[in-house]
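A.B. asks: With the sequence up front, the predicted model follows.
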Amino acid sequence: MPRVKRTLVLTVLIACSCAVLLLQLRFLRRHVHKPHILNPAGQLTTGHGQWQTLKKFLELAQRHRMPLFLADVATLSHLTQDALQQHQGPPPPHQGPPPPHQGPLCSFLCSGRPVAAFALQASRWKYDAGFLLAAEQRGFELMEFRGEDPRLASFDSLSGEEIPLHFLFRLHGFVIQVVFLYERSGNYLWHGALRLKAGADRSFAPFTLLDYGRHAGAYDRPELVLTVLDGLDVRVPRNVSHFLAQQRHAHFLECRYREARGFLQLYPDDASPPALEFRRKAKALLHLAARALARIHVPFWISSGTCLGEPPPSPCRHPMTPDP
């Protein structure tokens, strides 16, 4: 009799173990090894991991009042004026089933590339180490790039001060680049080049795929609009085509201040009234030509003459665009 009871108990335990194992396998099949994620419309969603990373990053930036705007070339290239839906405040809650034409969850921001780019006008955000700490606490890895402030290069006593140029945030193999745009005296925005220092981790990001950093760049100050892309609030340039056209040609050449000072020491500036009047007329003519060509969207370069042969003591910009 005791042997029968032991056999019965053993049989019950084996049956319970098999039942638990079957339930675990069913759970894994449904939730863990699920190959795709469906959006509310029942359509397959692509880039869900990238979307989650972008959502986490944008929420963090908004919490720290970081006024980012989308500068990713691949994403902006897919945008048209019809796709931009400017709105004030958060979008209203959706009621009822989604329309049948609703696309995938991440059809714009998830371009399939392992990188995305945002830009930040540095004058609108005070450097906050708490933001970087919060990003690390949320799982992001950070690589920060700094460089000398070119706005102080013409002053020997102030040169050498470093400013942040680029942030790279990495999470689950996806890299988000933040480009700092600084206001320059010519009424334009400037960003510096991204240069890896000795000993830097060259495997941190696919640097050849980054949209910004191969060289310094200069841009007109873009007018931004707030829109909704893939369910996320994102600022984008109002004139996307103009911004992308500038990005393709925004190769900035910094003035050689040391050579300019040496030249002026050998050949002092002519401060006579005729010379001052000549320079005034020359600048007025250049600005007039630049404004006229800008109206018909023709880039304007200084291709020859003493403007190139004699580096001026103020920042240079190529191509030249008019002051507003």
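C.D. replies: In hand now; what should we look at? Numbering: from 1, shown residues only.

A.B. asks: use CA for all of it now, contacts and neighbours both
C.D. replies: Fine.

A.B. asks: how much space is there between the residue most central in space within the chain and residue 76?
C.D. replies: Note on the chain: the residue nearest the mean C-alpha position is residue 118, at 1.7 Å, using CA atoms, centre = their mean. As judged by CA to CA, to the nearest Å, residue 118 and residue 76 stand 11 Å apart.

A.B. asks: Could you tell me which residues touch both of the two?
C.D. replies: Applying CA atoms under 8 Å, 6 or more residues apart in numbering, one finds that residue 118 and residue 76 are jointly contacted by residue 70.

A.B. asks: ok, now which ones touch residue 33?
C.D. replies: Residue 33 makes contact with no residue, according to CA under 8 Å, 6+ apart.

A.B. asks: where along this protein do the strands fall?
C.D. replies: Assigned by DSSP state E, the chain shows strands spanning 37-38, 44-45, 68-70, 115-121, 141-148, 162-171, 174-184, 188-191, 217-219, 224-229, 232-237.

A.B. asks: Tell me which of those strands lies nearest to residue 305.
C.D. replies: When those are ranked by proximity to residue 305, the top entry is strand 217-219, at 22.4 Å, counting by CA to CA.

A.B. asks: Tell me the gap between the closest one and the middle of its chain.
C.D. replies: Centre-to-centre, strand 217-219 and its host chain are 14 Å apart (CA atoms, centre = their mean, to the nearest Å).

A.B. asks: Below is an additional structure, to be compared with the one above:
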Amino acid sequence: MKKKSAVHLCLVGGLILLTAQLSLLVLLLYPYNQYHIHFLKDVGAFVNISSKLHMSVFVVDSETLQHFINQKNEHKTQCVLCEARHPATFVTLFRGFKQSVEFMSVLQEAGFHVVVLQNTNPPEVPSGISINVPICYLLKRNIVIHLVLFHEREGNYWWHGNLLSDPRAISELSSFGLSLHSAQMMKTEGAFDKFETELVHMDHIPVLIPKDISRFLRDTRSSRYIECNHILADLFYRSHGKDTTHEALRFVHRAWKLLSKAKTLLDKLGVRFWLSSGTCLGYFRQCDIIPYSKDVDIGIFITDYSEKILPEFLDHGFTLKHWFGRVNDSLELSLSSGELKLDIFFFYEDGQFLWNGGTQAKSGRKFKYVFPRFTLCWTEFLELKVRVPCETQAYIEANYGSDWFTPVTRWDWKSSPSNVRENGEWPAEDWAEVMRVYN
């Protein structure tokens, strides 16, 4: 009898424990499920309103897109949109002020609290983008949605603004329970090549996503954008005048065509490059090509070197003028297209610094040009979407010193740069390999 009572006691105790565990589980899961329900209802309503106004809305939330790839590969059917970060991030294309006003009105009628942030005080005035143009929406009914506005730029790419370009941004984000750190996009200005999208159903909601998700996520990590300083350029031309002679205008036009062609070929190969040396100085100082520079200069990290670079240029009408150095030391290529020269400098790491090499062909002397470490940003240069060092002024001052604003028409590449250093000599027996000069 005692044994039977003990069994009953164990069963009752086990049942009580199981009930407590199930109750705890329900308590833990119930708010989570409720959040998902509210989330999907709000996203569905937001997408439906956008569709009725003929606005194409893209899902760009990194967690959602990655989860979508995983679900697709594993053939699972769990809630995909529920993986979105807080706030959930979407993108649409800006189609004018009239559509923006109508969009706000319809969202408010559907119970959304809506705030529009504007490009009120940008670091530099964007070329072709109006001051006070909308740059994003913050929406909330039950959950927060961050809708980023892509603007089409003259260089045929999409640009988005920086949240901090609106002085109200911090306080408005705070009113939504957010901080600048919460935002996935718009901590800085950004630029994207136009990408294809495809219509998919996420949790029974029809949404657009980038067709190549992996590339989009990769591009997002390197999308930071800076604007050319047109105020500085105006000051430069007021101080030093502008060469508008036929020869100067002809050179600038031909140099632009050379840079555009180089961009096309390197973009095709997936090789990152940036404006360097005199071309970068012209961009930073006067938002233009320096007419007396006589060549175009670009930089490439040696880690991005590809054996396909030279054949690609030669196959498209370029001629090799010289090959200096080796891939692992001081590589520099000079190519010509007609009468113009394209210099490609390869950059190497050395502790806290980066450097590119130089070689004097008649003596075998080696030089290095030392720069503080820098990162790369997109910019628009004469309607071309190209990269420049984000820390542009430090890069320029390393090369040209503190007096970079003053034009210098006489320049000795071995002694004039502020950052040039002697770097030994190439052994005579290596000259045939490391100093190849062509007519």
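C.D. replies: Ah, there it is. Predicted, not measured: the structure shown is a model, and the values here were computed from it.

A.B. asks: circling back to that earlier point, out of the strands of the first structure, nearest to residue 261 of the first structure?
C.D. replies: The stretch from these with the least distance to residue 261 of the first structure (CA to CA) is strand 141-148; that distance is 18.9 Å.

A.B. asks: And the longest helix along the first structure, what's buried?
C.D. replies: Longest helix in the first structure by number of residues, with DSSP state H as the criterion: helix 2-27. Neighbour counts using 16 or more other CA atoms under 10 Å place no residue of helix 2-27 of the first structure among the buried ones.

A.B. asks: pull the longest strand from the second structure.
C.D. replies: Criterion DSSP E: the longest strand present in the second structure is strand 340-350.

A.B. asks: Any chance you could list what contacts that strand?
C.D. replies: 254-255, 258, 294-302, 305, 330-336, 354-357.

A.B. asks: let's see it at 7 Å
C.D. replies: Among residues not part of strand 340-350 of the second structure, those counted as contacts by CA atoms under 7 Å, 6 or more residues apart in numbering are 294-302, 331-336, 354-356.

A.B. asks: Now the next helix or strand after it: buried residues?
C.D. replies: Sequence-wise, the next helix or strand beyond strand 340-350 of the second structure is strand 353-359, with elements assigned using DSSP states H and E. For strand 353-359 of the second structure, a neighbour-count test (16+ other CA under 10 Å) marks 354-359 as buried.

A.B. asks: Likewise for stretch 115-134 of the second structure?
C.D. replies: Within stretch 115-134 of the second structure, the residues scored as buried using 16+ other CA under 10 Å are 115-120, 122, 125-126, 133-134.

A.B. asks: Reformat these as TSV; add distance to residue 435 of the second structure.
C.D. replies: Below are those laid out as TSV (distance: CA to CA, whole Å):
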residue	distance to residue 435 of the second structure
115	61
116	59
117	56
118	54
119	51
120	53
122	47
125	45
126	44
133	54
134	54
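
A.B. asks: which parts of stretch 246-260 of the first structure are buried?
C.D. replies: In terms of neighbour count (16+ other CA under 10 Å), stretch 246-260 of the first structure has its buried residues at 246-247, 250-252, 254-257, 260.

A.B. asks: Could you tell me where that stretch falls in the second structure?
C.D. replies: When the second structure is aligned by TM-score structural alignment, the counterpart of stretch 246-260 of the first structure is residues 219-233.

A.B. asks: can you check stretch 49-65 of the first structure too?
C.D. replies: Under TM-score structural alignment, the alignment places stretch 49-65 of the first structure onto residues 38-54 of the second structure.

A.B. asks: For that stretch, which residues meet the burial criterion?
C.D. replies: Buried residues in stretch 38-54 of the second structure, counting neighbours by 16+ other CA under 10 Å, are found at 39-50.

A.B. asks: how about stretch 262-282 of the second structure: buried residues?
C.D. replies: Taking 16+ other CA under 10 Å as the criterion, stretch 262-282 of the second structure shows 262-263, 266, 271-282 as buried.

A.B. asks: Closest one to residue 397 of the second structure out of these, please.
C.D. replies: Among these, and counting by CA to CA, the member closest to residue 397 of the second structure is residue 281, at 9.5 Å.
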